[in-house]
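1. A structural model of the following input is requested.
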Amino acid sequence: MKKKLVVLTGAGISAESGIKTFRDSDGLWEGHNVMDVATPEGWRKNPTLVLDFYNKRRQQLKQVQPNIGHQILAELENNFDVYIITQNVDDLHERAGSSNVTHLHGELLKVRSSKNENYILDWQDDLNFGDVDQQGNQLRPHIVWFGEQVPALEEAIEITEQADYFAVIGTSLQVYPAAGLIDFTKKQTSIYYIDPKPIQIPNLRNPLVVIPNIASEGVRILKEKLKTNP
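-> Here you go, the predicted structure:
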């Protein structure tokens, strides 16, 4: 029976494919204040701006490819039961071949009803004002904005609780509730923490391996370390 490897990924792994993150530049995300384009208040204030912003992100996503970090995580399914829990809204893990991906913060290539969060559609092209659900409600990006509940959190916790190994890749461990997932690992679960500027993880009771590298280099090292600790 394969051991279960659970991987929490953040913006750092997608940045190597060319996807920018708002944390790179003083709270601006592609030139916009995140409060204007990633909050329910921003949506109510100027839905056209929000739709245009995510249309551009959707078009940008089509221009980039998974990198070696995504690919190695997919390849690890040959030896481990791999579950990806990602804070990213792109589909690069899926395109690299990962089978089990949970998106904590939503998905760029999906939209949902602004009145019914369970009415979700796949969406590849621009989303415009006037695109509505069957009841005539405006469709919105299927993104978990600041201040909104994280519907996939319970599923992510259940997956984390079963991990034999837990890897943290490309996330600052500053964004909650995602950063709190590490607290749901079993005490004997080994934690592999990949970050070029690792921070101290408070109150950690698990065995910890710090890999101070960027995501793609760190995943290569992770693969080698897991070979010696199957």
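2. contacts, neighbours, all on C-alpha from now
-> Will do.
3. how far away from the center of its chain is the top strand by length along the chain?
-> Longest strand in the chain, counting residues (DSSP state E): strand 106-113. Between the centre of strand 106-113 and the centre of its chain there are 14 Å (C-alpha atoms, centre = their mean, to the nearest Å).
4. now the strands for the chain?
-> 4-9, 28-29, 32-33, 81-86, 101-103, 106-113, 120-122, 139-143, 165-169, 190-194, 208-211.
5. neighbouring contacts of the last one?
-> For strand 208-211, the surrounding residues in contact (C-alpha atoms under 8 Å, 6 or more residues apart in numbering) are 190-196, 198, 218, 221-222.
6. compare with the first, here's sequence two:
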Amino acid sequence: MHVPAAVLDLTRGARRVAVLSGAGMSAESGVPTFRDALTGLWENFDAAALATPEAWNADPDAVWAWYQWRVALVRKVAPNAGHHALAEWERTAKVAIVTQNVDDLHERAGSTVLAHLHGSLFEPRCSECERPMDLPAPPREPLERIAPPTCDTCGGAGRPGVVWFGEMLPRQPWDAAVAALRVADVLLVVGTSGIVYPAAELPELADRHGVPVVEINPQDTELSSRVEAVWRTTAAVGLPGLVAAVGTLE
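-> Below you'll find the model as predicted:
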């Protein structure tokens, strides 16, 4: 695997590596994208309309059913080589993973995720008191309606632990991501388009703090012209090659 010299120069010797991962990272594992998940029973629904507080207030049973089907889809796939490479890198460097993905593939590969900016399918919480709740087993087949679980503390309905359209990002994950950037030696932006804000601000923040940014993506993105190095490859191909190359230089 030939790693571009510019990429290798910026990652060689890095002891604090920040990673911003997006949908492209999980797509190689077979995780459907947000809209791709609307197949079969859900193909006549609008994903953007389901992922809102208004949809939840209008019909929580339908919204919960859709998210539980997404949980089932994620559980059918496995972390790819890119996920495993980042977990391996943690053995020799401090790797701070900030992800826009709501799946658990980084964790299942063995990584510690610093921040799920958009929440997680696997961390439901009470819609009333905000306490974390256990995730019930998803249905084997998609269902149009499933009653959400009830909070043992206040009796409120459990809601998906994701950030819906129209909601603010939770402060703690965002602050953790920003803090990691300030001390990073390099930021890798992997599989993200760079158009979803505020996550797309993170490379800009890194640049303002003098942290070089490396993009790993098979396609041009909004970030490509504003980073120090670009590698036109996928996460599952590029990250194992990069980690192996960095390891041989230590």
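7. on that earlier part again, orientation of the longest strand of structure 1 relative to strand 139-143 in degrees?
-> Counting by axes from the mean of the first three to the mean of the last three C-alpha atoms, to 10 degrees, strand 106-113 of structure 1 lies at 150 degrees to strand 139-143.
8. quick one: strand 106-113 of structure 1 aligns where in structure 2?
-> Alignment of strand 106-113 of structure 1 against structure 2: residues 119-126, by TM-score structural alignment.
9. now do the longest helix along structure 1: everything it contacts.
-> Criterion DSSP state H: the longest helix present in structure 1 is helix 47-61. With C-alpha under 8 Å, 6+ apart as the test, helix 47-61 of structure 1 has contacts from 19, 36-38, 42-43, 90, 108-109, 124-129, 140-141.
10. circling back: comparing the longest strand of structure 1 with structure 2, how large is the average distance?
-> Comparison of strand 106-113 of structure 1 with structure 2 after fitting gives an average deviation of 1.0 Å (mean C-alpha distance after the TM-score superposition for structure 1).
11. by contact count, what packs against that strand?
-> Packing partners of strand 106-113 of structure 1 (3 or more C-alpha pairs under 8 Å, 6 or more residues apart in numbering; DSSP states H and E): helix 47-61, strand 120-122, strand 139-143.
12. and the longest one against structure 2, how far off on average?
-> Its matched residues in structure 2 lie on average 1.1 Å from helix 47-61 of structure 1 after superposition (mean C-alpha distance after the TM-score superposition for structure 1).
13. against structure 2, where does that helix fall?
-> Using TM-score structural alignment, the partner range for helix 47-61 of structure 1 is residues 60-74.
14. returning to that earlier point: which among the strands of structure 1 is found nearest to Ile68 of structure 1?
-> strand 165-169 (13.2 Å; C-alpha to C-alpha).
15. could you report the separation of Asp104 of structure 2 from Val113 of structure 2?
-> Noted for Asp104 of structure 2: a distance of 9 Å to Val113 of structure 2, by C-alpha to C-alpha, to the nearest Å.
16. higher neighbour count, the two?
-> Set Asp104 of structure 2 next to Val113 and count neighbours by other C-alpha atoms under 10 Å: Asp104 wins out with 21 against 16.
17. understood, closing this out.
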